[in-house]
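Student: I'd like to go over a predicted model; first the sequence, then the structure.
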Amino acid sequence: MTIEIKAPTFPESVADGTVATWHKQPGEAVARDELIVDIETDKVVLEVVAPADGVIESIAKNEGDTVLSGEIIGVFAEGAAGSAPAPAAQAAPAPEVAVAAAGADDIIMSPAAKKLVEENNLDVAKIATTGKGGRLTKEDVINHLDAGKSTAAPAPAKAPVQASSPAGLMPMIEVPGQGRPEKRVPMTRLRASIARRLVEAQQTAAMLTTFNEVNMKPVMELRKQYKDQFEKRHNGIRLGFMSFFVKAAVEALKRFPAVNASIDGNDMVYHGYQDVGVAVSSDRGLVVPVLRDVDSMGLADIEGTIGDFGRKARDGKLGIEDMAGGTFTISNGGVFGSLMSTPILNPPQTAILGMHKIQERPMAVNGQVEILPMMYLALSYDHRMIDGKEAVQFLVTIKELIEDPARILLDV
């Protein structure tokens, strides 16, 4: 029995998607619920799994093709393992092809693998194959490139020359006659969406940034004193600095409602709840999953949820529901060594807090010079909604709460 493979049903905010990766090719056996194709949207990567045991019979949409919600992207043959026609005989738009390698038997390659081989002038005889029946898969070629064991196949004198590139990226190609390597890679849908939103924020908001600095010594001492007990009490969840800043931000948002608001046309929307987005870096770009109703969350809940978001982001498992909404955002560039920056608003929110690197500096305390672990804080805000006085007082409130963490518990 044949089953149509369809793109997932996209949310209303997502118009279409792009076929990112076919993990299985025509003729390959697939187990029930095994991942067969990734569909990339502006926000997340959606996975399509096999509906039953069987084989991929044909592919209607190749990698890079645009697909609509529920559109047919291929055909699946249920229970047809071992009886599917040879890939070369199928009517797929891009059938697998056999390429003869010097000194090696014919090697069956998937279309994606063939493209990488041709782009990088690789000798397929030197690439280890892991696909069914000795097929060469896209992952085999990428692993070969990452390991740095690939050697360029003999090519005409004017053929592009492979140049070195960072690990994990396709090698750059030296342009004939120029002698300088470069490569051209299309933006992913997520990266294009990020770019569009950032430009929109700068063009539509009256964005300003105010700065302050915070003494991290009290929080660091509190963390040092209780981190082992905290981790033991909360099943391995580690006590970090982010949870303190999230709780401090929630208290400050309550005191300054304009910072916890958004602009909708000519209306100002004040939110009676605090949903804090936490910027997370991933291989695909910056994503902002949202902590819901943070006022009701404890430090362990915050740290545990942020940890889950980080793992999901690395694995490409974040869902649209994880990133929808949000009334305020916190970005921590300090984990990458940033000393100071001006974060960009996350529309339609009216403010974003930027955390930075903790660095020891000489500070004047009661007429004496002390070496203290200091962090610069930055608050970018939309001046259409927030006055400078409110922005400064909001940032000062966070500074006071972090420098005296007891204030968070006592609500003072």
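Tutor: Received the coordinates, thanks.

Student: all contacts plus neighbour counts: C-alpha atoms, from now on.
Tutor: Fine.

Student: any idea where the helices of this protein begin and end?
Tutor: Taking DSSP state H as the criterion, the chain carries its helices at 111-120, 138-147, 189-204, 217-233, 242-255, 299-315, 320-323, 388-403, 406-410.

Student: try this one next to it:
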Amino acid sequence: MSTEVRVPTLGESVTEATVATWFKKPGDAVAVDEMLCELETDKVTVEVPATAAGTMGEIVAAEGETVGVDALLATIEEGKGAASAPSEAPKTAEAAPAASSESVDVMVPTLGESVTEATVSTWFKKVGDTVAQDEMLCELETDKVSVEVPAPAAGVLTEILAEEGSTVDASAKLAVLGGSGASAAAPAAEEAPAPSAGAGKSVEDAPSAKKLMAENNLDAGSVKGTGRDGRIMKEDVQKALSAVTTAPTPAAAPRAASPAEDASREERVKMTRLRQTIARRLKDSQNTAAMLTTYNEVDMTEVMALRNEYKDLFLKKHGVKLGFMSFFTKACCHALKEVPEVNAEIDGTDIVYKNFVHMGIAAGTPTGLVVPVIRDADSMSFADIEKAIAEKGARARDGKLSMAEMQGGSFTISNGGVYGSLMSSPILNPPQSGILGMHKIQDRPMAINGEVVIRPMMYLALSYDHRIVDGKGAVTFLVRVKEALEDPRRLLMDL
């Protein structure tokens, strides 16, 4: 009897994933909940645990393949893999001498449905190199995904038939492994880690990460791996690259340049899966919703005074700093109770009203914008909100957010002011019907009681879906947020 291993639920709007790494191979013993493989989506990395104990059977989806939700990944055969080891041991012993005298062809792996050809993007080994079984030899690129090609056996790479940049069909031979180095490969593996895995590491880094490090002359030792057992993922390299600062180059004298010369100084980089998803979802938002933005401004004098008065005591008691985001979150929760359509969504011909506020807090990360969700923010205290924002923000920057933490938001707050934005029109986060944009606090002359005084002012922008929210409701919502912030006592009295 066998147990099927299928792709788990990937999260809202995520319909496919790429098989990044298999931690087990056919015949290996598997325990319940032991990690079998790792999937990469355009948002997060998902680990797939074993649902039953037994022996690893057939691997249906190889590394590099794109799979949909609930797709079959592999099978687990009933019975303990350890029990089969003794009977297989003699075969392994007999096979070793054969490997020393036979050559092994390296073929193009399964590329996936409707994919008939691929381009050889990178060779990680050169002719004459000794390789271990399952060590990555090269990477292929198709019009859908990147496919990693592992060594089918230990040996020496004797011939490369498809050079980098060449296009190969689905049944092509890529290279030849000579078995004469197989016996030498084993001691080498025992004496030192595989060259491509980085000093002091026995875990194979993601080939896409190794390729990116090679292209940017980045040493693996300077990158912190967040994958399983410290495996370096592509996102880790991107994070390390974003932290590298370069000295400004002296300004060059203006000169006439031809288009060809300009092209030689350009750099073309493929969009990450996360960036592609961000682009698609934002454009879908514009195409679907009847989006409109209304503006107002708020005098931050009272909030700033209240914060300055209690920030030290707040930090001492709750262990977290008192920021402005908790005030805005509280103000929005109060306003959403009065104007519930801003907290609702359209589902077909129905309007779904939410009797809760799951507040999305937009956060910028090295790899793109993500929106972690603080659930039931309307029932949380100032301290609880500040703790949640700090924790979610840190996890977002480290790329540790789970799919569940980015799902189910009913309203979103985006603070462009931290980057210096004075005014902007935020884009809706579908299927939500409202998003509040915060901006920079700037001292401006204001007319107060017939006198001109300097006040710390902030522009507020509410983008809303006009299909469900009327102009009156949107303006009322923004006015209620303004009133609560200009007189924070209203938040205490639920006014």
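Tutor: Now that the structure is in, tell me what you want to look at. Everything quoted here is computed from the prediction, not taken from an experiment.

Student: rewinding a little: just the helices of structure 1: most buried one?
Tutor: Using mean count of other CA atoms under 10 Å, the stretch among those with the largest mean neighbour count is helix 242-255, at a mean of 21.

Student: so that one corresponds to what in structure 2?
Tutor: Under TM-score structural alignment, helix 242-255 of structure 1 corresponds to residues 325-338 of structure 2.

Student: That stretch vs structure 1, mean deviation?
Tutor: In the superposition against structure 1, stretch 325-338 of structure 2 averages 0.7 Å from its aligned positions (mean CA distance after the TM-score superposition for structure 1).

Student: Reformat the helices of structure 1 as JSON lines; add distance to Thr2 of structure 1.
Tutor: Output for those, formatted as JSON lines (distance: least, CA to CA, whole Å):
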{"stretch": "helix 111-120", "distance to Thr2 of structure 1": "23"}
{"stretch": "helix 138-147", "distance to Thr2 of structure 1": "26"}
{"stretch": "helix 189-204", "distance to Thr2 of structure 1": "31"}
{"stretch": "helix 217-233", "distance to Thr2 of structure 1": "51"}
{"stretch": "helix 242-255", "distance to Thr2 of structure 1": "51"}
{"stretch": "helix 299-315", "distance to Thr2 of structure 1": "31"}
{"stretch": "helix 320-323", "distance to Thr2 of structure 1": "31"}
{"stretch": "helix 388-403", "distance to Thr2 of structure 1": "60"}
{"stretch": "helix 406-410", "distance to Thr2 of structure 1": "60"}
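
Student: you'd agree Glu231 of structure 1 is up against Gln225?
Tutor: No: at 11.8 Å, Glu231 of structure 1 and Gln225 do not qualify as touching, with contact defined as CA atoms under 8 Å.

Student: Report how many residues lie close to Asp411 of structure 1.
Tutor: Neighbour count for Asp411 of structure 1, taken as other CA atoms under 10 Å: 9.

Student: Quick check: the gap between it and Asn260 of structure 1.
Tutor: With the distance defined as CA to CA, to the nearest Å, Asp411 of structure 1 ends up 18 Å from Asn260 of structure 1.

Student: Gly325 of structure 1 now?
Tutor: When Gly325 of structure 1 is compared with Asn260 of structure 1 (using CA to CA), they lie 12 Å apart.

Student: re earlier: nearest to Thr66 of structure 1, of the helices of structure 1?
Tutor: Closest to Thr66 of structure 1 of the helices of structure 1, according to CA to CA: helix 189-204, at 10.6 Å.

Student: I'm done for today, thanks for sticking with me.
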